[in-house]
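# Any chance you can model this:
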Amino acid sequence: MAGETVITVVGNLTADPELRYTQNGLPVANFTIASTPRNFDRQAGEWKDGEALFLRASVWREFAEHVAGSLTKGMRVIATGRLKQRSYQDREGNNRTAIELEVDEIGPSLRYATAQVTRAASGGGGGGQSRPQVQQEEPWATPGSAAPDAWSAPGAGYGDDTPF
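Modelled structure (predicted):
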């Protein structure tokens, strides 16, 4: 969407995501991502930490339940989303402004860890179809149904000569 600020942030969760429900029963998960830049100081010959950025983030609906059930404090994550500005009054009546990340996508960073992904039984983009049903409708998704590889047989396919 035009005019929205989209960013990607890599950092660690400062606490477990907090899952709550609105008055209408809509799930929302809130959490904070701490991102600390590291730069190599050539004079000292060592890595130095910069000033940490603590970015509040939120996810909604089924996505919120997935995040709350999958991510935990200390996990290194990669999140992409839109920055939103929110104005409010604090307890003393002072006007405040907060910048928050409305997360579009988030997952664990695999730089220093491994992960095993389990597909949810229903999803926003999948129309609620389970994987076995998709395999029945899409024969190309079934393992072993592919045609033999024409390039693997000697003399098959195309020659080494340039066609022009």
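
# C-alpha only now, for contacts and for neighbours.
Fine.

# Of all residues in the chain, which one is nearest the centre?
The centroid of the chain falls nearest to residue 106 when counting by Cα atoms, centre = their mean (1.8 Å).

# residues contacting that one?
Counting by Cα atoms under 8 Å, 6 or more residues apart in numbering, residue 106 touches 77, 78, 79, 80.

# Where do the helices of the chain begin and end?
Listed from the start of the chain, the chain has helices (DSSP state H) covering 61-70, 131-137.

# Let's compare: structure for the following, please.
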Amino acid sequence: MGNIRNQVRLIGNLGRDPEFREISSGRKMARFSLATNDYYYGDQGEKIAETQWHQLVAWGKLAEVSERLLHKGSELVVDGKLNTRSYTDKEGNRRSYTEVVVLEMALMDRKASSGETTRDSEEFEDSEEQASV
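Purely as a prediction, here's the structure:
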């Protein structure tokens, strides 16, 4: 384990349309939530789905691509890293949350002209240095 890295891979679906904004430097940012499902079998042998929600943030070119192509329900493969942020809430309490900073993503669902979903993928990555807000 000579090379310990902060690396995350998620495969899931967007829970809602991404939110976009531009920070003071002019750099674009996209925020979205991704649902992943794990399955296990219950005591009676029934298959049970367990959904986890992950908060993601994409910067620069990936945010621009997200704005053009992503929507609620989009199926994505995301490679990124975990980032924990802290803030003080309105009551003065210190809070923190963890998000996934997207470094690469592949859009798995593409609508064909007939309206059918195809399983083609389109990959995108951001070669720019990641910024923080």
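
# Just put the helices of structure 1 in CSV and tack on mean neighbour count and distance to residue 32 of structure 1.
CSV is the format used below for the helices of structure 1 (neighbours: other Cα atoms under 10 Å; distance: least, Cα to Cα, whole Å):
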stretch, mean neighbour count, distance to residue 32 of structure 1
helix 61-70, 17, 13
helix 131-137, 12, 33
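
# ranges for the strands of structure 2?
Remark: strands assigned in structure 2 by DSSP state E are 8-14, 19-22, 28-41, 47-59, 75-88, 94-107, 110-111, 117-118, 122-125.

# do you know which of these lies nearest residue 66 of structure 2?
Among these, the nearest to residue 66 of structure 2 by Cα to Cα is strand 28-41 (7.0 Å).

# Taking their axis directions, that closest one and strand 47-59 sit at what angle?
For strand 28-41 of structure 2 against strand 47-59, the angle by axes from the mean of the first three to the mean of the last three Cα atoms, to 10 degrees is 170 degrees.

# Measure how buried residue 76 of structure 2 is and give me the count.
Look at residue 76 of structure 2: counted by other Cα atoms under 10 Å, it has 22 neighbours.

# Can you list the neighbours in contact with stretch 31-44 of structure 1?
9-18, 46-58.

# any chance of the helices of structure 1 in TSV, with distance to residue 22 of structure 1 too?
Shown next, in TSV, are the helices of structure 1 (distance: least, Cα to Cα, whole Å):
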stretch	distance to residue 22 of structure 1
helix 61-70	10
helix 131-137	31
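
# Save the strands of structure 2 as a markdown table, and put in distance to residue 68 of structure 2 too.
As requested, those are exported to a markdown table (distance: least, Cα to Cα, whole Å):
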| stretch | distance to residue 68 of structure 2 |
| --- | --- |
| strand 8-14 | 14 |
| strand 19-22 | 11 |
| strand 28-41 | 11 |
| strand 47-59 | 13 |
| strand 75-88 | 14 |
| strand 94-107 | 12 |
| strand 110-111 | 13 |
| strand 117-118 | 18 |
| strand 122-125 | 12 |
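
# pretty sure residue 107 of structure 2 contacts residue 119?
No - in this structure, residue 107 of structure 2 is not within contact of residue 119 by Cα atoms under 8 Å, at 9.4 Å.

# More neighbours: those two, which one.
Each of residue 107 of structure 2 and residue 119 has its neighbours counted (other Cα under 10 Å); residue 107 has more, 20 against 12.
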